[in-house]
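Asker: okay, sequence plus prediction incoming.
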Amino acid sequence: MATNGESASSGGEAPSFRVPKTGELVAQRLRARIIRGELAEGDSLPAEGTLIEEFGVSRPTLREAYRVLEAEQLISVRRGARGGARVHAPSASAAARYAGLVLEYEGATLADVYEARTLVETPCAALLARRRTKHDLKLLWESVEFGESLADDRPRLIRHHTEFHALVVRLSGNHTMNLLNGILRQIIDTANYQRVDTDPGGAAHDAAFHHGLRAHRRLVELIEAKDADGANALWMKHLVEANRYLLELPGATTVLDLLD
């Protein structure tokens, strides 16, 4: 009688399946506890001896599990008498770093990344206009007013611009879009700081940033009015103009260039 593997491959070699190492299985169990919230940000994992007894594994196997979770940035391990493993909540930063490596390898241009940012942020502005709460409006107006107070402080104003954009996406309530935005933002922020820092300034620079502040204020007005179509159109126009301005500045043209 033919085995399942033989019949599935019509007489060829049976498909091979990789059996996870014991350390990976232990990491999987601990990871599940973090994801479910049984272990929260800042908690310490139980002592090594306790986990060794619970899982029935050796110390080297447990430390292999620790290395897996460290690579995923779900724990950090301190050595020594007062050391131990401390838990970290999942964040977009680990995904952003790996996505950045893939984009670097593929030779992605900054124009490509900026375009993706536009496609993520624009519908979020419309979503926020439909769903906004009084608390959302409070946060948005505070951000707008704070940004306007920074009109003559270039470094802080640059950071405020990126933070306002991130706030719009976060308040939209779409967790998937927020994750995608977090991945893109790590690349975009690096590019923006580099490009604007090399810009000598002048009237064009000042006009671009003041225009951006006006767009922020107008967006919040549209969100407050629950004008989703207006918010969508305004934010698309603002992002396209911002992308054009940033790409005209000297500096990196590909994601890989940002590392040079």
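Answerer: Thanks, I have the structure now.

Asker: from now on I want contacts and neighbour counts done on CA atoms only, so please keep to that.
Answerer: Noted.

Asker: ok, residue 104 to residue 180 distance?
Answerer: From residue 104 over to residue 180 the distance is 17 Å, taken as Cα to Cα, to the nearest Å.

Asker: sorry, slip of the keys, the one I care about is residue 213.
Answerer: Residue 213 is 24 Å from residue 180, by Cα to Cα.

Asker: counting neighbours, go ahead and name the busier of these two.
Answerer: Neighbour count, other Cα atoms under 10 Å: between residue 213 and residue 180, residue 213 has more, with 21 against 18.

Asker: which strand or helix spans the more buried one?
Answerer: Using DSSP states H and E, residue 213 maps to helix 203-224.

Asker: would you mind listing the buried residues in stretch 153-160?
Answerer: By neighbour count on 16 or more other Cα atoms under 10 Å, the buried set for stretch 153-160 is 154, 157-158, 160.

Asker: with stretch 197-217 instead?
Answerer: Under 16+ other Cα under 10 Å, the buried positions of stretch 197-217 are 197, 209, 212-213, 215-217.

Asker: and those residues as a markdown table, adding distance to residue 203?
Answerer: Shown next, in a markdown table, are these (distance: Cα to Cα, whole Å):
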| residue | distance to residue 203 |
| --- | --- |
| 197 | 15 |
| 209 | 10 |
| 212 | 14 |
| 213 | 15 |
| 215 | 18 |
| 216 | 20 |
| 217 | 21 |
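
Asker: and the residues you listed, which two are the farthest apart?
Answerer: Pairwise distances across these (Cα to Cα) peak at 24.8 Å, for the pair 197 and 217.

Asker: okay, now residue 232: neighbour count?
Answerer: Neighbours around residue 232, by other Cα under 10 Å: 23.

Asker: which one is it nearest to, not counting chain neighbours?
Answerer: Closest residue in space to residue 232, ignoring its immediate chain neighbours: residue 126 at 5.1 Å, by Cα to Cα, 6 or more residues apart in numbering.

Asker: equivalent analysis for residue 160, please.
Answerer: Excluding its sequence neighbours, the residue lying closest to residue 160 (Cα to Cα, 6+ apart) is residue 147, at 6.1 Å.

Asker: what's the answer for residue 15, then?
Answerer: Spatially, and ignoring its direct neighbours in sequence, residue 15 is nearest to residue 5 (6.4 Å; Cα to Cα, 6+ apart).

Asker: how near is the one you found to residue 19?
Answerer: Distance from residue 5 to residue 19, counting by Cα to Cα: 16 Å.

Asker: another one to put next to it:
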Amino acid sequence: MTGDPEVDGGTGGMTMSNGAVGAIGPVDVPKASEIFADILRDKILRGEFPQGESLPPERTLVEQSGLSRAAVRDSLAILKQQGLIVTKTGRNGGSVVSRPTPSDLVSSLEIFLQSHGWDDDHPTLRQMREILEPWCAAFAAADRTDADLDLLHSEHRRTLAAIDNTARYLEASKEWHNAVVGATHNVLLSAFMQARGDAMVSSARRARYDSRSARQAAIDDHARICAAIEDRDPRLAYDLMTDHVRGSEHPLLDVLNDTAQHAKAAARQEDSPLDPEAASQATSSGHAN
């Protein structure tokens, strides 16, 4: 060290005599409105403010919290954005406790996907498809109702009618896939599938299904999956959907395998910079000498 430590009376930190200061970064302090929103959110989620009940009036919240009216309003705006309250106007208006709906979840997921510019060829979405869609088909086969089956067949007929138009086919195919996941009666799965709807009609998918033969092959897959769901055969539905997803997209396992093989080849090339012919020539030259 180049100097003796001294106590920085202003900060309480240790300062070297040459002016070097111990590494203490800036402290990020949450806004008062965010802290108050967290407090109200916890009370709502714990049931202290039941669904359908009004929060205390804004003036009361200002008095109880000691915050400014603007800070309280910001807190309420955060809760409203999260779907935990709705604002009612009129004589008996105010902030009423609610619960986020499946539509709120879909909207949030859509915004997330669109803001990142992810289409259906993005590795993250491709992984989700290969993992989730076969299970959706299996759960649909196990849990579908007659009404679910009617909708599934109806959407399948729409894809048949749209086979000569790529854009119409992709829209109909999207709704067919939504019908499959709807038959699972799983809110989270349905929300995810609906949220990625725009990705399913992206330019990348239009290029992939630009030929009639590609659309016909996918429709044939749909027909077999429909039959497995109708027969309540989860295993067959799972296997058929797996083949369908991997047939319409470059399989995730193939992508991972290709990447690994290229990495191995590059590593071998680094370890052995001479090609076999050059190595042979070098060996021959050594023997000649």
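Answerer: Cool, the structure landed. Here the structure is a predicted model, which means the values were calculated and not measured.

Asker: neighbour count winner among residue 5 and residue 19 of structure 1?
Answerer: When residue 5 of structure 1 and residue 19 are compared for neighbours, residue 5 comes out ahead with 14 against 8, by other Cα under 10 Å.

Asker: and that one, how far from residue 13 of structure 1?
Answerer: 8 Å.

Asker: before we move on, what about residue 246 of structure 1?
Answerer: 54 Å.

Asker: neighbour count: these two, which is higher?
Answerer: The neighbour comparison of residue 246 of structure 1 against residue 13 (other Cα under 10 Å) goes to residue 246, with 19 against 11.

Asker: now do the buried residues in whichever strand or helix holds residue 253 of structure 2.
Answerer: Secondary structure assignment for residue 253 of structure 2, by DSSP H and E: helix 252-271. By neighbour count on 16+ other Cα under 10 Å, the buried set for helix 252-271 of structure 2 is residue 252.

Asker: ok now that helix, how far from the chain's centre?
Answerer: 28 Å (Cα atoms, centre = their mean, to the nearest Å).

Asker: for structure 2, which segments count as helices?
Answerer: 32-45, 58-65, 69-81, 102-115, 123-143, 146-161, 166-182, 187-195, 197-200, 203-208, 212-230, 234-248, 252-271, 276-288 (DSSP state H).

Asker: how about the ones you listed, which one is nearest residue 91 of structure 2?
Answerer: That would be helix 58-65 among the helices of structure 2, by Cα to Cα, at 14.2 Å.

Asker: what does that closest one correspond to over in structure 1?
Answerer: Counting by TM-score structural alignment, helix 58-65 of structure 2 lines up with residues 48-55 of structure 1.

Asker: got the contact list for that stretch?
Answerer: Stretch 48-55 of structure 1 is touched from outside by 26, 58-59, 62, with contacts defined as Cα atoms under 8 Å, 6 or more residues apart in numbering.

Asker: and if you look at stretch 62-73 of structure 1?
Answerer: 23-27, 31, 48, 51-52, 75-77, 88, 90, 94.

Asker: just give me the closest of those to residue 137 of structure 1.
Answerer: residue 90 (27.6 Å).

Asker: which residues touch that closest one?
Answerer: 35, 73-74 are the contacts of residue 90 of structure 1 under Cα under 8 Å, 6+ apart.

Asker: so which of those residues is the most crowded?
Answerer: residue 74 (22 neighbours).

Asker: in structure 2, what residue corresponds to it?
Answerer: By TM-score structural alignment, residue 74 of structure 1 lines up with residue 84.

Asker: wait, its match touches residue 55, no?
Answerer: No - here residue 84 of structure 2 does not reach residue 55: they are 11.0 Å apart, not a contact under Cα atoms under 8 Å.

Asker: anything in contact with each of those two?
Answerer: residue 97.

Asker: re earlier: other SSEs contacting the helix holding residue 253 of structure 2?
Answerer: helix 123-143 (3 or more Cα pairs under 8 Å, 6 or more residues apart in numbering; DSSP states H and E).

Asker: between the helix it packs on and helix 252-271, how big is the angle?
Answerer: 150 degrees (axes from the mean of the first three to the mean of the last three Cα atoms, to 10 degrees).

Asker: which secondary structure elements does helix 123-143 of structure 2 sit against?
Answerer: helix 166-182, helix 212-230, helix 234-248, helix 252-271.

Asker: apply 7 Å and report the result again.
Answerer: helix 166-182, helix 212-230, helix 234-248 (3 or more Cα pairs under 7 Å, 6 or more residues apart in numbering; DSSP states H and E).

Asker: if I follow the layout properly, residue 197 of structure 2 ends up in contact with residue 174?
Answerer: Yes - assessed by Cα atoms under 7 Å, residue 197 of structure 2 is found in contact with residue 174 at 6.5 Å.

Asker: so what's the residue most central in space within structure 1 up against?
Answerer: Geometric centre of structure 1, nearest residue: residue 182, 2.2 Å, by Cα atoms, centre = their mean. By Cα atoms under 7 Å, 6 or more residues apart in numbering, the contact set of residue 182 of structure 1 is 92, 96.

Asker: that one matches what in structure 2?
Answerer: Matched by TM-score structural alignment, residue 182 of structure 1 corresponds to residue 191 in structure 2.

Asker: go on, residue 143 of structure 1?
Answerer: Using TM-score structural alignment, residue 143 of structure 1 pairs with residue 148 in structure 2.

Asker: alright, that wraps it up for me.
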